[in-house]
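Student: Quick one: sequence plus predicted model below, questions after.
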Amino acid sequence: MAASQPLRAPFVVREGTGCAIRTRLKDLNGQDVEVLRLVGGHLGSLASRDLRVYAQAGFERNNRSWAVRKQALTAACSSRWAGAITKSTHDQYALARRAQAAHLHRLETTMKVIRHRLAQPLGAKGSKRAPGGYQSAREWRAKAQRLRVLEARHTQVAADWETGRVRVVRGGKRLATTRHHLEEAGLTEYGWRVRWEAARAFFSADGESGKRFGNETIRVTPDGEVSVKLPRPLEHLANAPHGRYVLTGRVEFRHRGEEWADRVSSNRAVAYEIRHDPVRDRWYLTASWKRPAVQTVPLETARAHGVIGVDMNADHLAAYRLDAHGNPVGEPRRFDYDLTGPASHRDAQLRHALTRLMHWAVRSGVGAVAIEDLHFSDSTTREKHGRRKRFRQTVSGIPTGRLKARIVNMAAEHRLTIVAVDPAYTSQWGAQHWQKPLTTANREMTRHDAAAIAIGRRALGHPVRRRTATPRIHQSDGYGHRAAQATPSARGREETRPSIPGQRTRFVPPDTEAKAGDQRAQHRSGHATEHEPWAQGSLPLSL
């Protein structure tokens, strides 16, 4: 089956230029904790107020309005804190606008599918291109009612989109809704309040190149001393000159510690953020900076030593190594992870699986890892897949965004290149052309392993589908072509056999060359005469 649209060419994924490391703020006394709570709560209230004003302003935004907002915030904190708050507001607004556009697109797609299914007769079967009708009149009426709800919601979201208004809940909408269901969440009012205040607190400051240790607002010295510039209403809590408060504990960055130390020693910009984990009652410090962009490795260089094709699934990564010619090498590998439980557990599981994948890729000697350029913007809607609830849950459970972000950054640390390919038909063609030929008595190939081979071959520029192998009934290609296993430049990869002059019979005319090849090697009768012109001899004289 051919694809309905041309496949996108594989490309090298550009690695991220940002870097962030985190460590724990240890040995804090009671006064340190109280100061951190007061500063975070005060700046959080200012950030909430600024976001509300900015979100309700619509499209009436310019440099003058930004200067007015920053001037009003400076009177309540400081100039640097005001700059950090306004920048965070702009980033939050931009993120909300992108989410609003995606939400609007999902509503339009869902309404289109519902209208199509409502127009179909009851029980009409669907196809791979379009779903069929609903199964019963009751379901038809329920979907008609849902369509009216979605249309009303779409009207409201479209109006907000036209006016530039966004709706954002600082601290998270889910946590805000949990306030009305404390018993179901297993929380008390005090426990919920602690989480709410921690989520709404603001304690981040951007770095400044040329300033002392790269940041004047939250300063961290190379020996681990942390000091904070207090807002003006809280300057009476300072224990150091110039309205600063120095924490009693020292910090140490174990991961990328040398790179961080080089930056702060040379006074290059480093941004810091202080967060409180109310569940564990711990404080953390995150340092981030921007690295110079590295030139992308050419695609031909990346796949010169073969690739490892990776098929992303809801509970594991299926990987297979391929050489430069597209031939599978060795055995398939599977890297499992469990995405149930809290976000910290899911993130750790994903990192562990990717770490094992990267270590195996380094040991294999390949230069690139091939993945699918997946995006499930339309595939997660329940209207597209009808009653296939389990399939929708499987598709929604694949961590495409988080996995792609992590695999690109982790591959850069191991000096590997990520090649993204078009995901069309990889699972279908892989199972059709590679699962059965590679299944042996000692190797059980799964559909996901075959998809990994298809992904790797597409990244190498080879076709995924294999042609039917030459039948054993004779040596010619009368019923098919050879399997496509070599490079595109290799002779005879998908072509028929080269034409041999002369007829394939024992009769060779005098003006025709003999067949190529030595027929003696095939042990045929009368082979010695096949290389000589045939002519009838004279009759014997005795007759």
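Tutor: On my side now, so go ahead. Numbering: from 1, shown residues only.

Student: only C-alpha atoms for contact and neighbour calcs from this point on.
Tutor: Noted.

Student: Scan the chain for its longest helix.
Tutor: Criterion DSSP state H: the longest helix present in the chain is helix 79-119.

Student: since we're on residue 291, how many residues are nearby?
Tutor: Residues lying near residue 291 (other Cα atoms under 10 Å) number 10.

Student: residue contacts, the nearest residue to residue 264 once chain neighbours are set aside?
Tutor: Nearest residue to residue 264 in three dimensions, chain neighbours excluded: residue 213, at 4.4 Å (Cα to Cα, 6 or more residues apart in numbering). By Cα atoms under 8 Å, 6 or more residues apart in numbering, the residues touching residue 213 are 219, 220, 221, 263, 264, 265, 266, 267, 268, 269.

Student: which of those count as buried?
Tutor: By neighbour count, with 16 or more other Cα atoms under 10 Å, the contacts of residue 213 hold 219, 220, 221, 263, 264, 267, 268, 269 as buried.

Student: putting a second one here so we can go through both:
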Amino acid sequence: MSVGSKDETTGNQLCQLRQTADGHYQLKVRVPDCLRHRGERKHLVISGVTFNHDRAALDEALAANTALSWRLHWDGRHWRAFVSFNHARARRVTLGAQYGVVGIDFNVDHLAVTETDPSGNLRRTQRFALLREDATSGQREAALSDALKKAVAWANDELKPIVAEDLDFTAKKKAMAQLSPKGARMRSGLLYAKYRQRLEAKCFWAGVELILFDPAYTSTIGAVKYAARRGWSVHAAAAGAIARRGQKLTERLPRAGTVPRVPVRGGHHALELPARKSRGSRVAAWRSVHAAYRGVVRGQWLATRGGKPRRSATGTTGDGGNAVPFSRDHRYPCDNNLPVQVCAPLS
């Protein structure tokens, strides 16, 4: 590893790169004294060097004498040279969020991308497919990169910022022991670290502004207010709610007495809204709506399984925060003193 410096020739003292007339590069490496025999040259000159990615940015860095850090690596068959440098930020091309944004909802198998206008109305949506946990990590990362590239290109064409979720999976992954094996695989398969890193990089290079917000209750808001009305999926509507949050628009609850229909497992079901306290905050009200919505989702899921929640490998029943431990004799907990009850007929 050789750390670069902008005070040195071509940005590095020990590894110096120069362009040649044939469109390739010439790399001049200073050989350490401990590896050099008597009479041998101090420098190793390698001609015909080429790079497959980001050559234009590398040429700009060489012209500006930017510090270039090099890493020479032996992979068991060949020597490989890796160069890193500070990429110049692209000129911002997007307008402010008040002129509309593009919201992204990150899911296990796809990205839901929804565009809004200056008034916060949901204009159009697209779905970019991702690969699931049965594919290799390289394949999933490549599919994620392609999907993000399309989403950023869409925002660039519309001159609108991107609004994405500011998620933290640290606490959620600690609770994997309470999930079923399938749920744990799906959550561990989420490439959120790669998603966040690549989204920031692509927006950085394209000159697209990236706005990160807490996505609390956006899926519930999308399901209750926009999904059934527009005939969209919950994820597409959630991306619209994320976009509206980036525009700093508030979400009013449905009028008291109404019974909205929400999409659940391929159908639409009535959602009875809980009573709202007169002095309660809007966040607390949406929290109660979210709990009611999750109850409908769970009820429909139980209906497809004959009313019996599945048992995970760790001796719990249910999913996530609703997971409840079995008793010692492996029966469902139906005692009144439990904060969460899952009652089912015993076999």
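Tutor: That came through fine. Worth saying up front: this structure is predicted, and the values here are computed from it rather than measured.

Student: Helices of the first structure, start to end?
Tutor: 30-55, 63-74, 79-119, 137-163, 173-178, 182-185, 189-200, 257-265, 299-302, 343-364, 389-397, 400-413, 426-430, 447-460.

Student: Highest mean neighbour count out of these?
Tutor: Highest mean neighbour count of the helices of the first structure: helix 447-460, a mean of 30 (counted as mean count of other Cα atoms under 10 Å).

Student: what range in the second structure does that helix sit on?
Tutor: Using TM-score structural alignment, the residues of the second structure aligned to helix 447-460 of the first structure are 234-247.

Student: what does stretch 35-50 of the first structure give?
Tutor: Stretch 35-50 of the first structure maps onto no residues of the second structure, going by TM-score structural alignment.

Student: Quick one: map residue 195 of the second structure onto the first structure.
Tutor: Under the alignment (TM-score structural alignment), residue 195 of the second structure pairs with residue 403 in the first structure.

Student: got a list of what its match touches?
Tutor: Neighbouring residues of residue 403 of the first structure by Cα under 8 Å, 6+ apart: residue 350.

Student: Residue 157 of the first structure versus residue 114 of the first structure, what's the distance?
Tutor: 19 Å (Cα to Cα, to the nearest Å).

Student: got TSV for the helices of the first structure, with distance to residue 18 of the first structure too?
Tutor: Shown next, in TSV, are these (distance: least, Cα to Cα, whole Å):
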stretch	distance to residue 18 of the first structure
helix 30-55	24
helix 63-74	26
helix 79-119	16
helix 137-163	30
helix 173-178	28
helix 182-185	36
helix 189-200	24
helix 257-265	13
helix 299-302	22
helix 343-364	18
helix 389-397	27
helix 400-413	9
helix 426-430	32
helix 447-460	26
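
Student: Please identify which of those helices is closest to residue 438 of the first structure.
Tutor: Closest of those to residue 438 of the first structure is helix 447-460, at 8.7 Å (criterion: Cα to Cα).

Student: and that closest one, how far from the second structure on average?
Tutor: By mean Cα distance after the TM-score superposition for the first structure, the fitted helix 447-460 of the first structure averages 0.9 Å away from its aligned residues in the second structure.

Student: That helix packs against which elements?
Tutor: strand 307-312, strand 316-322, strand 368-372, strand 417-421, helix 426-430 (3 or more Cα pairs under 8 Å, 6 or more residues apart in numbering; DSSP states H and E).

Student: need those in TSV with distance to residue 195 of the first structure, can you?
Tutor: Shown next, in TSV, are these (distance: least, Cα to Cα, whole Å):
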stretch	distance to residue 195 of the first structure
strand 307-312	34
strand 316-322	33
strand 368-372	38
strand 417-421	38
helix 426-430	43
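
Student: I'm done for today, thanks for sticking with me.
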